[in-house]
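Chemist: have a look; sequence and predicted model below, questions after that.
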Amino acid sequence: MATLLHVKTSLFGENGQSAQLAKSFVDKWKVENPGAVVIERDLAKDPAPHLDAFRVTALNTPSEARDAEQAAVVEYADALLAEVKAADTLVIGLPMYNFNIPSQLKSWFDHLARAGVTFQYTEQGPVGMIEDKPVYLVATRGGLYAEQGQDFQVDFVKQFLGFIGLKDTRVVLAEGLAMDSHRDLSLEKARAAFQ
């Protein structure tokens, strides 16, 4: 049975442009995969904690040496990772805030990036350990950045995902959404990608 992981990050919930476009993707995917499972991870409503010294230490402490609090941190990170591994496809709603990704998404990434678990260092450089699968990035932004050399959103996410093994990233971009001259056409083009 096919499984989709839908990662939500819009601070505006279902009213966010990235959320609405990602929902269009999910709806189409469900029609194409009847009876499939959709896992939702809403990082705006239920954010992953930001890393601090305690969490980093817990994630790097050998299992036999962890205390109960450290074990709880690892259990939480393992649950996030299990959702990624269980999915055949991922879709990530990816709004741009202040030139970059939502901090909640960065915190989720920080719980996924674990040496010896999701990546390893080799003589040839780092190698991702998560089995590759399609990841759709539904990226939205108010301004125009793609052609300006100022895309610190999509490029960063693609680099991170590739680092842990998810290299099959596919981008649906809607930009200029705060500009009357671009908004409607940009949204129309993004929606067309799901038809």
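Modeler: Arrived safely. Bear in mind the structure is a predicted one, so any value in this text is a computation, not a measurement.

Chemist: contacts and neighbour counts: CA atoms only from here.
Modeler: Noted.

Chemist: list the contacts for Ala86?
Modeler: Neighbouring residues of Ala86 by CA atoms under 8 Å, 6 or more residues apart in numbering: Thr3.

Chemist: so who does Val26 touch?
Modeler: Contacts of Val26 by CA under 8 Å, 6+ apart are 6, 91.

Chemist: after the strand or helix carrying Val138, which helix or strand is next?
Modeler: For Val138, the host element (DSSP states H and E) is strand 135-140. Following strand 135-140 in sequence order, the next helix or strand is helix 154-163 (DSSP H and E).

Chemist: run the angle between that next one and strand 135-140 for me.
Modeler: Going by axes from the mean of the first three to the mean of the last three CA atoms, to 10 degrees, helix 154-163 is angled at 160 degrees with respect to strand 135-140.

Chemist: right, and Leu137 touches Val171 too?
Modeler: Yes: taking contacts as CA atoms under 8 Å, Leu137 lies within contact range of Val171: 4.8 Å.

Chemist: which of the two has more neighbours?
Modeler: The neighbour comparison of Leu137 against Val171 (other CA atoms under 10 Å) goes to Leu137, with 23 against 17.

Chemist: could you measure from the more buried one over to Asp168?
Modeler: Distance, Leu137 to Asp168, using CA to CA, to the nearest Å: 11 Å.

Chemist: with Pro95 instead?
Modeler: From Pro95 across to Asp168, the span is 20 Å (CA to CA).

Chemist: where along the protein do the helices fall?
Modeler: Secondary structure of the chain (DSSP state H): helices at 17-32, 53-60, 68-86, 103-112, 154-163, 183-192.

Chemist: how far away from the center of its chain is the fourth one?
Modeler: The chain centre lies 8 Å from the centre of helix 103-112; the measure is CA atoms, centre = their mean, to the nearest Å.

Chemist: got another, please set it beside the one above:
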Amino acid sequence: MKVWHIDSSARNEQSQSKRLTKKFVDTLAQKTTIESDVLDVSAGLPFLNDLMVGSYFTPDEHRTDEQKAVLEPSNRIVESAKESDVWVMGVPVYNFFAPASFKAFIDLLCRAKETFYYSENGPVGLLENKKVFVVIASGGTQIGSEQDFLTPWLTHCLNFVGVKDVQFINADQYTPEKEEAINQQIEAMTSELAK
């Protein structure tokens, strides 16, 4: 099983989302054989710009060296997305939404003719048969509340590229008292995956 482990918190040792995605992957690895591909988007990803967007719509055989180079970060993300069976994402809530680095990740993932295409009946996602587990960590924003702009947006984006099996691990309004419930959720999810 190929697991794509994606983190986005700007914090390191103090990050709840990073700690919990690691716990998820480590727990899964105790139950079945996995190959893990790690991406920490907080290290920095390029934001969309005119050169990048123009390169997307230029056929590969006509791309300049500059265009090919600017597409490399997106190409790596798209390749990992296609090759991985399970995605484990850690996303903290910053100012009611995902970190800017995670939005950049989604912008590089959503590529016409690579991860989706438009048909006569609308968009069709190309990343089918993936299972995605998302740890959402927050200090104040409650998942499912009127202030939760993150989970509906992320669910829509993943559905858009064909990922329909999306499950959330809610470390929202995190306190140590919630740890047991989170651990039980991770245990149940990884046991189901390992079947």
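Modeler: It's in. Predicted, not measured: the structure shown is a model, and the values here were computed from it.

Chemist: can you give me the TM-score here?
Modeler: Remark: TM-score between the superposed chains equals 0.90 [TM-score structural alignment, normalised by the length of structure 1]; 187 aligned residues with a CA RMSD of 1.4 Å.

Chemist: Gln120 of structure 1: which of the helices of structure 1 is closest?
Modeler: Closest to Gln120 of structure 1 of these, according to CA to CA: helix 154-163, at 9.4 Å.

Chemist: could you tell me where that closest one falls in structure 2?
Modeler: Using TM-score structural alignment, helix 154-163 of structure 1 corresponds to residues 151-160 of structure 2.

Chemist: re earlier: any residues in contact with both of Leu137 and Val171 of structure 1?
Modeler: Common neighbours of Leu137 of structure 1 and Val171 (criterion: CA under 8 Å, 6+ apart): Val154.

Chemist: which non-adjacent residue is nearest the aligned residue in structure 1 for Val41 of structure 2?
Modeler: With TM-score structural alignment defining the correspondence, Val41 of structure 2 maps onto Leu43 in structure 1. Nearest residue to Leu43 of structure 1 in three dimensions, chain neighbours excluded: Thr9, at 5.3 Å (CA to CA, 6 or more residues apart in numbering).

Chemist: number of nearby residues for the one you found?
Modeler: Residues near Thr9 of structure 1, counting by other CA under 10 Å, number 26.

Chemist: ditto for Glu35 of structure 2
Modeler: Residues lying near Glu35 of structure 2 (other CA under 10 Å) number 11.

Chemist: quick one, what contacts the spatially closest residue to it that is not a sequence neighbour?
Modeler: Excluding the flanking residues, the one nearest Glu35 of structure 2 by CA to CA, 6+ apart is Lys2, at 4.8 Å. By CA under 8 Å, 6+ apart, the contact list for Lys2 of structure 2 reads 34-37, 83-86.

Chemist: in strands only, show me those.
Modeler: 35-37, 86 (DSSP state E).

Chemist: adding distance to Glu128 of structure 2, write those residues out as CSV.
Modeler: CSV is the format used below for these (distance: CA to CA, whole Å):
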residue, distance to Glu128 of structure 2
Glu35, 19
Ser36, 19
Asp37, 19
Val86, 11
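
Chemist: report back the residue of structure 2 that's furthest from centre.
Modeler: His62 (30.6 Å; CA atoms, centre = their mean).

Chemist: what do we get in structure 1 for that residue?
Modeler: In structure 1, the residue matched to His62 of structure 2 (TM-score structural alignment) is Ala65.

Chemist: just give me the mean distance for the match of helix 154-163 of structure 1 relative to structure 1.
Modeler: For stretch 151-160 of structure 2, the mean deviation from structure 1 after alignment is 0.8 Å (mean CA distance after the TM-score superposition for structure 1).

Chemist: what residue in structure 2 is paired with Ala190 of structure 1?
Modeler: By TM-score structural alignment, Ala190 of structure 1 lines up with Ile182 in structure 2.

Chemist: pull the contacting residues for the one residue sitting closest to the centre of structure 1.
Modeler: Residue closest to the average C-alpha location in structure 1 (CA atoms, centre = their mean): Ile92, at 4.6 Å. Contact partners of Ile92 of structure 1, counting by CA under 8 Å, 6+ apart, are 6-9, 22, 135-138.

Chemist: again with Leu59 of structure 1
Modeler: 70, 73-74, 114.

Chemist: equivalent analysis for Glu175 of structure 1, please.
Modeler: 139-145, 182-183, 186.

Chemist: just the buried ones from the residues you listed, in ChimeraX syntax?
Modeler: The command below creates a ChimeraX selection of those among the contacts of Glu175 of structure 1 that count as buried (16 or more other CA atoms under 10 Å):
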select :139,140,141,142,143,144,182,183,186
